[in-house]
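Q: Take this sequence and fold it.
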Amino acid sequence: MAQLYFRYGAMNASKSIQLLTVAHNYEQSGKKVLVFTPAIDDRYGVGKVASRVGISREAISIGDDTDIYAVVSAEEPYPDCVLVDEGQFLHAEHVQQLVQIVDELDIPVIVYGLLKNFKNELFPGSAGLLSEADKIEEIKTVCVYCNKKATHILKYKNGKPVYTGETIEIGGNDTYSSVCRRHYYHPPVE
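A: Sure, this is the predicted structure:
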């Protein structure tokens, strides 16, 4: 019986490399996978899943009007697994399409993404995935300032922490850091 998995973690928790590893393992076994990523994440190019360790692969780009279910159900034969990177950027209808893939096509779907934004609020895509996922798994990483588990994302502008502004601003380590709760509210002065 297929299931919908949501694997979340803070930035630099190895989510994308884990997705790429799962895809590789399926394909090494002669199985077919479809990999998706939201078009909004264009850091490495639209339609590309890339890890900070330098490994990447092409993926199917998800736009606002993409029907993921239609894309998957049109495949002959159906894929053995569907993988989605940056799940926090999904819309509610995309999450429902993933549910359809699991329930109607009996294909496992594994989604990787962030849980919360830098304002310490759930991303809408993540909230939908938390509501619908059969299995929810945390991928852990540590705070950049101490050895506690990173649970928050701290955003920087001109080297200073910010807690307001545009919710979605695609960026990397120069813009965001994964931190524990204490360092989110009380970041070290630099």
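
Q: C-alpha from now on. contacts and neighbour counts both.
A: Will do.

Q: What are the buried residues along the host helix or strand of residue 129?
A: Assessed by DSSP states H and E, residue 129 sits inside helix 124-132. The neighbour-count check on helix 124-132 (16 or more other C-alpha atoms under 10 Å) flags 124-130, 132 as buried.

Q: ditto for stretch 115-123
A: In stretch 115-123, counting by 16+ other C-alpha under 10 Å, buried: 115-119, 122-123.

Q: can you list the buried residues of helix 124-132 in JSON lines and add distance to residue 93?
A: As requested, those are exported to JSON lines (distance: C-alpha to C-alpha, whole Å):
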{"residue": "124", "distance to residue 93": "11"}
{"residue": "125", "distance to residue 93": "10"}
{"residue": "126", "distance to residue 93": "13"}
{"residue": "127", "distance to residue 93": "13"}
{"residue": "128", "distance to residue 93": "9"}
{"residue": "129", "distance to residue 93": "11"}
{"residue": "130", "distance to residue 93": "14"}
{"residue": "132", "distance to residue 93": "12"}
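
Q: ok, those residues vs residue 82, which is closest?
A: residue 129 (14.7 Å; C-alpha to C-alpha).

Q: So the closest one versus residue 168, what's the distance?
A: 18 Å (C-alpha to C-alpha, to the nearest Å).

Q: Can you show me the strands along the chain?
A: Here the chain has its strands, by DSSP state E, at 4-8, 33-38, 48-50, 56-58, 60-62, 81-84, 109-113, 135-138, 152-157, 160-162, 176-179.

Q: Are there helices or strands packed against the helix holding residue 129, and which ones?
A: Under the contact definition 3 or more C-alpha pairs under 8 Å, 6 or more residues apart in numbering; DSSP states H and E, helix 124-132 sits against strand 4-8, helix 92-105.

Q: one more to put side by side:
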Amino acid sequence: MAKLYFYFSSMNAGKSTTLLQADFNYRERGMRTMLWSAALDTRGDGMIRSRIGLEAPAHLYAPETDLWTAIGAAHRAEPIHCVLVDEAQFLTDAQVWQLARLADEAGIPVLCYGIRTDFQGALFPGSAALLGIADALVELKAVCHCGRKATMNLRVDAAGAAVQQGEQTEIGGNDRYLALCRRHFTEALGR
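A: Predicted coordinates:
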């Protein structure tokens, strides 16, 4: 039976690397995969890229993308053995349910990878939906500068100071975010 998986972590835990390795494993066995990433993340330019240099082309989804229809049509044309979704925190609630339907009705395993919380410690909508309905939850580990498990994402400005207010989503990498343990996240925000 196919399942909906959610692999989550703070930033810099290797989510994209893990996704690309899973994709490679399926393809090495002659199976067809379909990769998706958020159109909102313009750094990717239609590619899923890991910080260690691995990359693969991906379909892009926006909030209005009907994943059930798009993936279903491709699956009918040529069977898909696994769907892999990067930046899953940007999925809508409806899209998460569409992915669950692909697992339940089409029998396609769906592996979603994303961060759980934003720079204020609040859940992203896609992550909240996945935490609620995924068949399997897998936490990937990142490391804080103190050596503890990093579970939080601190947004910083150009000078490296903690940012406390702003839009939930601001695309960036190591120049804008630090993965921290909860203790150091709390201290940085002065909570």
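
Q: circling back: list just the one of the strands of the first structure that sits closest to residue 103 of the first structure.
A: Once the strands of the first structure are compared by C-alpha to C-alpha, strand 4-8 is nearest, at 9.0 Å.

Q: From the chain's centroid, how far away is that closest one?
A: Distance, stretch centre to chain centre, for strand 4-8 of the first structure: 9 Å (C-alpha atoms, centre = their mean, to the nearest Å).

Q: what angle separates that strand from strand 109-113?
A: 20 degrees (axes from the mean of the first three to the mean of the last three C-alpha atoms, to 10 degrees).

Q: how many other residues sit next to residue 90 of the second structure?
A: 23 (other C-alpha atoms under 10 Å).

Q: so what's it up against?
A: 38, 40, 124-127 (C-alpha atoms under 8 Å, 6 or more residues apart in numbering).

Q: how about it, what's its match in the first structure?
A: Alignment of residue 90 of the second structure against the first structure is given by TM-score structural alignment, with residue 89 as its counterpart.

Q: Next, format the contacts of residue 90 of the second structure as JSON lines and append distance to residue 174 of the second structure.
A: Shown next, in JSON lines, are the contacts of residue 90 of the second structure (distance: C-alpha to C-alpha, whole Å):
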{"residue": "38", "distance to residue 174 of the second structure": "19"}
{"residue": "40", "distance to residue 174 of the second structure": "18"}
{"residue": "124", "distance to residue 174 of the second structure": "19"}
{"residue": "125", "distance to residue 174 of the second structure": "23"}
{"residue": "126", "distance to residue 174 of the second structure": "22"}
{"residue": "127", "distance to residue 174 of the second structure": "21"}
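
Q: how about the strands of the first structure, which one is nearest residue 145 of the first structure?
A: Residue 145 of the first structure lies closest, by C-alpha to C-alpha, to one member of those: strand 176-179, at 6.9 Å.

Q: After superposing both structures, state the mean offset of that closest one relative to the second structure.
A: Mean deviation of strand 176-179 of the first structure relative to the second structure after superposition (mean C-alpha distance after the TM-score superposition for the first structure): 0.2 Å.

Q: quick one on the thing from earlier: can I get the strands of the first structure in CSV with distance to residue 72 of the first structure and mean neighbour count?
A: CSV is the format used below for these (distance: least, C-alpha to C-alpha, whole Å; neighbours: other C-alpha atoms under 10 Å):
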stretch, distance to residue 72 of the first structure, mean neighbour count
strand 4-8, 15, 24
strand 33-38, 8, 22
strand 48-50, 18, 23
strand 56-58, 16, 14
strand 60-62, 10, 21
strand 81-84, 8, 23
strand 109-113, 11, 25
strand 135-138, 21, 14
strand 152-157, 33, 22
strand 160-162, 40, 15
strand 176-179, 33, 23
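
Q: so can I have CSV of the ones you listed showing distance to residue 102 of the first structure?
A: Formatted as CSV, the strands of the first structure follow (distance: least, C-alpha to C-alpha, whole Å):
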stretch, distance to residue 102 of the first structure
strand 4-8, 6
strand 33-38, 14
strand 48-50, 22
strand 56-58, 23
strand 60-62, 18
strand 81-84, 9
strand 109-113, 7
strand 135-138, 12
strand 152-157, 30
strand 160-162, 39
strand 176-179, 32
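
Q: farthest-separated two in the contacts of residue 90 of the second structure?
A: 40 and 127 (15.6 Å).

Q: returning to that earlier point: distance of the match of residue 90 of the second structure relative to residue 113 of the first structure?
A: Residue 89 of the first structure is 8 Å from residue 113 of the first structure, by C-alpha to C-alpha.

Q: swap in residue 87 of the first structure?
A: In terms of C-alpha to C-alpha, residue 87 of the first structure sits 5 Å off from residue 113 of the first structure.

Q: so what sits against both of those two?
A: residue 126.

Q: Determine which residue lies closest to the centroid of the second structure.
A: residue 114 (2.2 Å; C-alpha atoms, centre = their mean).
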